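Trainee: only geometry, no sequence info:
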């Protein structure tokens, strides 16, 4: 795990963070981050029918958590939720807040395929994990608050992003052009400008952009609620 993590952290947008990865003895299939470069992995990821099967799959999971750190999702979520709730009173519910998080999950998926590919890990590994998850558990995890995309949807979107990132993948080798590709690649430009750059201009323009992003993500969250019948 440390070996895979060390290669990934070299090719991220914030390689200078004090990155750490820790293994927790817990049967759950899960990994998470508290920000600041700290990533935690449960031992449950390596056990049972859903166990991680290769370095590529482990890289997909670690890259996803690294992406959450780089995009500042923990702090960003609260600000955007406040703005979106001001825009629409109907969005003031726990179910909506969880659906809003699915937007961040999708964004982390986009970055994760790039990080994996640039570090020399197969970018399609994440899609393979979630396709297996869907086969074993179905599409909906039945999580009460639905704070992750449906398994089938996640597999499909990761497959789409991985195809775009495949051109940067050299098995077992860090792409020598990784610094340029972090800000200029088919995944980000296919989906729109990298959100890691959004709002950095400051002033009124940054505020306008933030409000626009909050509105777009609010609409996505509404779609997620409708999809689940909430």
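Mentor: Perfect, thanks for sending it. As the structure is a computational prediction, the values presented were derived from the model and not from experiment. Residues are numbered from 1 along each chain as shown.
Trainee: use CA for all of it now, contacts and neighbours both
Mentor: Will do.
Trainee: what segments of this structure are helices?
Mentor: Along the chain, counting by DSSP state H, helices occupy 2-9, 55-70, 73-87, 94-119, 125-137, 151-165, 178-181, 186-191, 203-228.
Trainee: would you turn these into JSON lines with mean neighbour count and distance to residue 24?
Mentor: Shown next, in JSON lines, are those (neighbours: other CA atoms under 10 Å; distance: least, CA to CA, whole Å):
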{"stretch": "helix 2-9", "mean neighbour count": "17", "distance to residue 24": "13"}
{"stretch": "helix 55-70", "mean neighbour count": "25", "distance to residue 24": "14"}
{"stretch": "helix 73-87", "mean neighbour count": "16", "distance to residue 24": "21"}
{"stretch": "helix 94-119", "mean neighbour count": "25", "distance to residue 24": "22"}
{"stretch": "helix 125-137", "mean neighbour count": "19", "distance to residue 24": "21"}
{"stretch": "helix 151-165", "mean neighbour count": "20", "distance to residue 24": "24"}
{"stretch": "helix 178-181", "mean neighbour count": "15", "distance to residue 24": "31"}
{"stretch": "helix 186-191", "mean neighbour count": "16", "distance to residue 24": "32"}
{"stretch": "helix 203-228", "mean neighbour count": "16", "distance to residue 24": "31"}
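Trainee: hold the first one in mind and look at this next one:
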């Protein structure tokens, strides 16, 4: 969440809009389909270029590392050159987000997050991801999807309260999630087959599509457990939800696409690990940091904790936490001229929302106020609790708690704990927060999985994360001289 004194919540949306419909064909698949945004490939290109910067911005902007960016771009362009549409204006961008995801826009823009780069263990695995996304482009899946009436909504999705105003904004990246989720399983399998085809033509080991999918599922399990989610729900908040695929489907797609047994295919593990050495891991402190159920912002000097079972997603202008049952917490900031927080609630923030139970509070020494109403999140009726906390004379912190009515009573006490967890950080506390880095190193004689994992910052999940990042099974040992990925604060870098 990159907020400053001049950067506050602004309502807006960047939806893909009203293009002409027509019949189109994909040169990659040979299929004809009804295209909601027009049959001409130039419509794809125009839409992709129009929305790319907005979508990348919603995922934290561009990750500033020219050398790594050039490396990723070179892999993507080699794959694209072996596609059926090599002359499209492809681009391959790294987004500054810890979320593990990748997405393609029509006409050529492909984006991978640095979170995904951290999970990959070889150049061939990354090539599998990029090839899959190129497959979505060459199959023209977005045009086909729009022809089926599923328009992609990119940018900021507004959440209306009782008056229908757009004051509450959910995560901008939710628009991207909506777009990616609308790919059918058949389209995902088709993108796998095309990606495998491009990998085989470029010389990459096609089987690495499967090893990455194994890592992706393991990540969803570990990350979901840390968030307090039951195992059956762990795929609801990450790339496994937006790219619904199974290992068997990917393996079948790879076999069909390759058709021949590869001899000495490219894997390039060590060159890849060298490229991602010192990669920023987790949240960028400039945007605020998620640590389990706690959100902390060292630059703006505040923190709060959400209830167990809620998954926090950090966005450009807001922070969103959601549990599997549909309850949502949204945090943002706004300007105010109000003399009191109760006045701010009733006169500025929700003047026409029919507030009830307006109450002045003091939260860890800060002036605050709360009130309730009933509204809508999309087409769903929800109970709404608004909380405003004074930052200074001109600014206010805001928390919105949204619950399906059946859950409101049960979540009342957990939401109260979240309310009183909000506090300001001292200068020393903020300065002590260090970003995490992915460090590539060698196992020293005598070191074990346990001794190496001990330095990880994930408490009881340290071993899980070490094994996940290094693709180790439960009983796999490490050996002296083995190259491994470590996670540590910058100041604690291993010598």
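Mentor: That came through fine. Everything quoted here is computed from the prediction, not taken from an experiment.
Trainee: TM-score of the superposition?
Mentor: After superposition, the two chains reach a TM-score (TM-score structural alignment, normalised by the length of the first structure) of 0.59; 153 aligned residues with a CA RMSD of 2.7 Å.
Trainee: burial check on the counterpart of residue 260 of the second structure in the first structure, number of neighbours?
Mentor: Matched by TM-score structural alignment, residue 260 of the second structure corresponds to residue 167 in the first structure. Other residues near residue 167 of the first structure come to 13 when the count uses other CA atoms under 10 Å.
Trainee: distance of residue 167 of the first structure from residue 6 of the first structure?
Mentor: According to CA to CA, to the nearest Å, residue 167 of the first structure and residue 6 of the first structure sit 22 Å apart.
Trainee: likewise for residue 159 of the first structure?
Mentor: Distance, residue 159 of the first structure to residue 6 of the first structure, by CA to CA: 25 Å.
Trainee: got it, and residue 123 of the first structure?
Mentor: Going from residue 123 of the first structure to residue 6 of the first structure by CA to CA gives 17 Å.
Trainee: which residues are in contact with residue 183 of the second structure?
Mentor: Listed by CA atoms under 8 Å, 6 or more residues apart in numbering, the contact partners of residue 183 of the second structure are 141, 145, 243.
Trainee: and if we set it to 10 Å?
Mentor: Residue 183 of the second structure sits next to 136, 141, 142, 144, 145, 150, 242, 243, 244 when contact means CA atoms under 10 Å, 6 or more residues apart in numbering.
Trainee: which one in the first structure is aligned with the last one?
Mentor: So that's residue 244 of the second structure. Counting by TM-score structural alignment, residue 244 of the second structure corresponds to residue 149 in the first structure.
Trainee: not counting residues beside it along the chain, what's closest to its match?
Mentor: Leaving aside its chain neighbours, residue 149 of the first structure sits nearest to residue 102 (5.5 Å; criterion: CA to CA, 6 or more residues apart in numbering).
Trainee: check contacts around that neighbour.
Mentor: By CA under 10 Å, 6+ apart, the residues touching residue 102 of the first structure are 108, 146, 147, 148, 149, 150, 154, 217, 220, 221, 224.
Trainee: now with 8 Å, please.
Mentor: Counting by CA under 8 Å, 6+ apart, residue 102 of the first structure touches 147, 148, 149, 221, 224.
Trainee: for it, give its distance to residue 115 of the first structure.
Mentor: Distance from residue 102 of the first structure to residue 115 of the first structure, by CA to CA: 20 Å.
Trainee: aligned partner of the residue nearest to residue 149 of the first structure in the second structure?
Mentor: Using TM-score structural alignment, residue 102 of the first structure pairs with residue 185 in the second structure.
Trainee: aligned against the second structure, show me the partner of residue 87 of the first structure.
Mentor: Checking with TM-score structural alignment, residue 87 of the first structure has no match.
Trainee: what's the closest non-adjacent residue to residue 87 of the first structure?
Mentor: Among residues not flanking residue 87 of the first structure along the chain, residue 215 sits closest, at 7.8 Å (CA to CA, 6+ apart).
Trainee: so which residue is smack in the middle of the first structure?
Mentor: residue 108 (1.8 Å; CA atoms, centre = their mean).
Trainee: show me the contacts for the nearest residue to it once chain neighbours are set aside.
Mentor: The shortest distance from residue 108 of the first structure to any non-neighbouring residue, by CA to CA, 6+ apart, is to residue 67 (5.1 Å). For residue 67 of the first structure, the contact set (CA under 8 Å, 6+ apart) comprises 108, 109, 111, 112.
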